[in-house]
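Peer 1: with the input below, show me the fold.
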Amino acid sequence: MILSRGLLLAATLWLSAGASLAADTAIPQPPEPLLRAPIVLLPDQPQLEPAAMAILKAASDRLAAAHSLSFTAVATYESPAHTLQPLAYTTLSQVTLQRPDKLRVIVPGDGPPSEFYYDGKTIMAYAPDSKLVAIADAPATIDAMLKMAYDKAAIYFPFTDVLVADPYGDIASDLKLAFVIGRSNVVGGVPTDMIAIANDQAQVQIWIGVDDKLPRMMRATFFNEPGNFRHSVEFSNWQIDPPVPDGSFTSAAALKADRIKFASPDEKPAQ
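Peer 2: The predicted model follows:
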């Protein structure tokens, strides 16, 4: 869920112990002020505007009702440079989903390209440049698979809330704050309603299409993250219930690649 998991893991496929898409560049230790979490004011009791919750529910219902969907997601996250000021890093993901048990995420860049496939029985994370693949048995639903992939290999997508079976239940269960900001005619090329939601971990601003009820952008800050950095994901090329060709959720090239195990980035390589 975007409110509880950092976008810093966005589209990062950890194919082997110690492997990372980030450059191995030393960053100086931040001074004490930057290590402090941002000041956050949340109400003691939930304050959830009905209009904001209605917009969120309409978007969630539209997504949950789709038997298949596809979209493009551009995720941007900030990380400190040597100056300790933020630099922005981006990934582009081309996503195809078929409920209840199929998902494909193709990441052509930035960074090394990667491909992720789930066919209801197995997951595959494939690195085309190095021709390496990790394959593992997986649960029979998208929700369970996403949890397993995160627990097993720290694979997390910043658009998880769009993929789950019940987006509203996933997002709304522990909200402390929800309100309507207004409307925009700029984001996503369509009129959007802007809402803000927050729980104990994060605040997220969401742009949702007025007419089609589809999310166009999410912008998050995490309360336990020093630096008050921003993380966002922009959605485009939405298709609801498109026909999905057979074979979309596997890869012949990946099946021929050299196999390695899934591993968490925290796992140390064997000596």
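Peer 1: CA atoms for contacts and neighbours, from now on please.
Peer 2: OK.
Peer 1: ranges for the strands of this structure?
Peer 2: 47-48, 68-80, 86-98, 102-109, 114-118, 122-127, 132-137, 177-184, 192-198, 202-209, 215-222, 231-240, 258-260 (DSSP state E).
Peer 1: can you redo these as a markdown table with mean neighbour count?
Peer 2: Formatted as a markdown table, the strands of the chain follow (neighbours: other C-alpha atoms under 10 Å):
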| stretch | mean neighbour count |
| --- | --- |
| strand 47-48 | 16 |
| strand 68-80 | 20 |
| strand 86-98 | 19 |
| strand 102-109 | 21 |
| strand 114-118 | 24 |
| strand 122-127 | 24 |
| strand 132-137 | 19 |
| strand 177-184 | 17 |
| strand 192-198 | 24 |
| strand 202-209 | 24 |
| strand 215-222 | 23 |
| strand 231-240 | 19 |
| strand 258-260 | 14 |
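Peer 1: can I get those strands in CSV with distance to residue 60?
Peer 2: Formatted as CSV, the strands of the chain follow (distance: least, C-alpha to C-alpha, whole Å):
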stretch, distance to residue 60
strand 47-48, 16
strand 68-80, 13
strand 86-98, 15
strand 102-109, 18
strand 114-118, 22
strand 122-127, 26
strand 132-137, 29
strand 177-184, 15
strand 192-198, 14
strand 202-209, 10
strand 215-222, 9
strand 231-240, 13
strand 258-260, 37
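Peer 1: what's around the closest residue to residue 35 other than its chain neighbours, how many residues?
Peer 2: Residue nearest to residue 35 in three dimensions, not counting chain neighbours: residue 226, with 5.1 Å by C-alpha to C-alpha, 6 or more residues apart in numbering. Residues lying near residue 226 (other C-alpha atoms under 10 Å) number 14.
Peer 1: let's see this one next to it:
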Amino acid sequence: MNLNLKRITHRLGYALLAASTLLGTDRVALAQETPAPTATAAKAFKDERALGLLKAMSDTLAGAKTLDFKIRGIVPTPSPTGQYVSLFASSRVVMQRPDKLFVAARGDLFPSDVVYDGKTVTAIGVDRKFYAQREAAGGAVESLMQSELPGSDATRPFLDLLVADPYAFLTKDLYSAFWVGRSSVGGVKTDHLAFTAKGLDWEVWIGAKDKLPRLMVISYRGGDRQPTFTVEFSDWKLGAPVASQTFVASIPKGAVKLEFKQMDPVK
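Peer 2: Next up is the predicted model:
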């Protein structure tokens, strides 16, 4: 599966990756005698129910003219010693199709705002009063996935769910798919789905009624370190009016302009 989740977590996702395992007690467990699918057997294990639910989620997201939601969680982040340490991250994401995006990233990671107005990408260091800005190629929000946005990963949105056809993107080169059962995330009844790709396992909890992603877990399989990222989505608003000012970059007075490559505070 060319899900590019490695790119999501390392290039797109630190600001948006969230971990809050708010699962309720009504989860329907897989029967113990059911063997877990493996990468070698996965191509023969594609549950149509799971794919259908993923498609419903994709259609719900793709059909909305505007999307407004929040993400929060704990992000495993490499330390100088090589150990992964947990940092808290939270973000608000606002998108207006086809070509406008606003991301406010807060928490322990680099607090920043990213604004894309269809022509220009602006990243603002909220606390440190500096910014970077450049002309973009223009076009749909997903075109941003073809090039780096400025700053640390904390400035990057969870773009892979915002493309025109998330289903096609998420299922490309998929090894396996199956429905795990019913669960409750933040008080919302969900369908729990699991998928496998080369070197990668990922799960998503989709609202049973609203068909929106509520939780996502991404686990890497390979190498000495195998971090797991968990994302919680909340406060979904689909199709709601968005003030045009949302997509106008508000640069603090006296802020210093930097080159994009200088925006990462750890470098």
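Peer 1: report the TM-score for the pair.
Peer 2: The TM-score (TM-score structural alignment, normalised by the length of the second structure) is 0.80; 240 aligned residues with a C-alpha RMSD of 2.9 Å.
Peer 1: hang on, the earlier thing: looks like the residue nearest to residue 35 of the first structure contacts residue 79 (just checking).
Peer 2: No. Applying C-alpha atoms under 8 Å, one finds residue 226 of the first structure not in contact with residue 79, separated by 10.4 Å.
Peer 1: end-to-end on stretch 203-219 of the second structure?
Peer 2: 9 Å (C-alpha to C-alpha, to the nearest Å).
Peer 1: revised request: answer the last question for stretch 181-191 of the first structure.
Peer 2: 14 Å.
Peer 1: which residue is nearest the middle of the first structure?
Peer 2: The centre of the first structure sits closest to residue 158, judged by C-alpha atoms, centre = their mean, with a distance of 1.0 Å.
Peer 1: who's in contact with that residue?
Peer 2: Residues counted as contacts of residue 158 of the first structure (C-alpha atoms under 8 Å, 6 or more residues apart in numbering) are 1-2, 6-7, 9-11, 75, 233.
Peer 1: returning to that earlier point: distance of the residue nearest to residue 35 of the first structure from residue 232 of the first structure?
Peer 2: Note on residue 226 of the first structure: its distance to residue 232 of the first structure, by C-alpha to C-alpha, is 17 Å.
Peer 1: superposed on the first structure, what's the mean shift for stretch 228-235 of the second structure?
Peer 2: Superposed on the first structure, stretch 228-235 of the second structure shows a mean distance to its aligned partners of 0.6 Å (mean C-alpha distance after the TM-score superposition for the first structure).
Peer 1: could you give the residue range in the first structure aligned to that stretch?
Peer 2: Mapping stretch 228-235 of the second structure onto the first structure (TM-score structural alignment) gives residues 230-237.
Peer 1: centre of the chain to that stretch, how far?
Peer 2: Offset of stretch 230-237 of the first structure from its chain centre (C-alpha atoms, centre = their mean, to the nearest Å): 9 Å.
Peer 1: so which of the strands of the first structure comes closest to residue 164 of the first structure?
Peer 2: strand 86-98 (10.2 Å; C-alpha to C-alpha).
Peer 1: by contact count, what packs against that closest one?
Peer 2: For strand 86-98 of the first structure, the packing partners by 3 or more C-alpha pairs under 8 Å, 6 or more residues apart in numbering; DSSP states H and E come out as strand 68-80, strand 102-109.
Peer 1: including distance to residue 57 of the first structure, could those strands go into a markdown table?
Peer 2: Formatted as a markdown table, the entries for these read as follows, by distance: least, C-alpha to C-alpha, whole Å:
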| stretch | distance to residue 57 of the first structure |
| --- | --- |
| strand 68-80 | 18 |
| strand 102-109 | 23 |
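Peer 1: for residue 257 of the first structure, find the nearest of those.
Peer 2: strand 102-109 (16.5 Å).
Peer 1: packing partners of the closest one?
Peer 2: Counting by 3+ C-alpha pairs under 8 Å, 6+ apart, strand 102-109 of the first structure packs on strand 86-98, strand 114-118.
Peer 1: quick one: those as TSV, columns for distance to residue 179 of the first structure too.
Peer 2: TSV is the format used below for these (distance: least, C-alpha to C-alpha, whole Å):
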stretch	distance to residue 179 of the first structure
strand 86-98	28
strand 114-118	35
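Peer 1: which position in the second structure pairs with residue 56 of the first structure?
Peer 2: Using TM-score structural alignment, the equivalent of residue 56 of the first structure in the second structure is residue 54.
Peer 1: ugh, typo on my part, it should be residue 108 of the first structure
Peer 2: So residue 108 of the first structure corresponds to residue 106, using TM-score structural alignment.
Peer 1: not counting its neighbours along the chain, what's nearest that match?
Peer 2: Excluding the flanking residues, the one nearest residue 106 of the second structure by C-alpha to C-alpha, 6+ apart is residue 90, at 5.3 Å.
Peer 1: picking up where we left off before, of the contacts of residue 158 of the first structure, closest to residue 143 of the first structure?
Peer 2: Lowest distance from residue 143 of the first structure to these (C-alpha to C-alpha) belongs to residue 1, with 10.8 Å.
Peer 1: circling back to that earlier point, what sits against the match of residue 56 of the first structure?
Peer 2: Here residue 54 of the second structure is in contact with 167, 206 (criterion: C-alpha under 8 Å, 6+ apart).
Peer 1: nearest to residue 237 of the first structure, of the helices and strands packed on strand 102-109 of the first structure?
Peer 2: Nearest to residue 237 of the first structure, of all those, is strand 86-98, at 9.3 Å by C-alpha to C-alpha.
Peer 1: tell me what angle that closest one forms with strand 102-109.
Peer 2: Angle of strand 86-98 of the first structure versus strand 102-109, following axes from the mean of the first three to the mean of the last three C-alpha atoms, to 10 degrees, is 150 degrees.
Peer 1: what residues does strand 86-98 of the first structure touch?
Peer 2: 10-11, 67-81, 103-111, 163, 229, 244.
Peer 1: after superposition, how close is that strand to the second structure?
Peer 2: Compared with the second structure after fitting, strand 86-98 of the first structure has a mean deviation of 1.4 Å; criterion: mean C-alpha distance after the TM-score superposition for the first structure.
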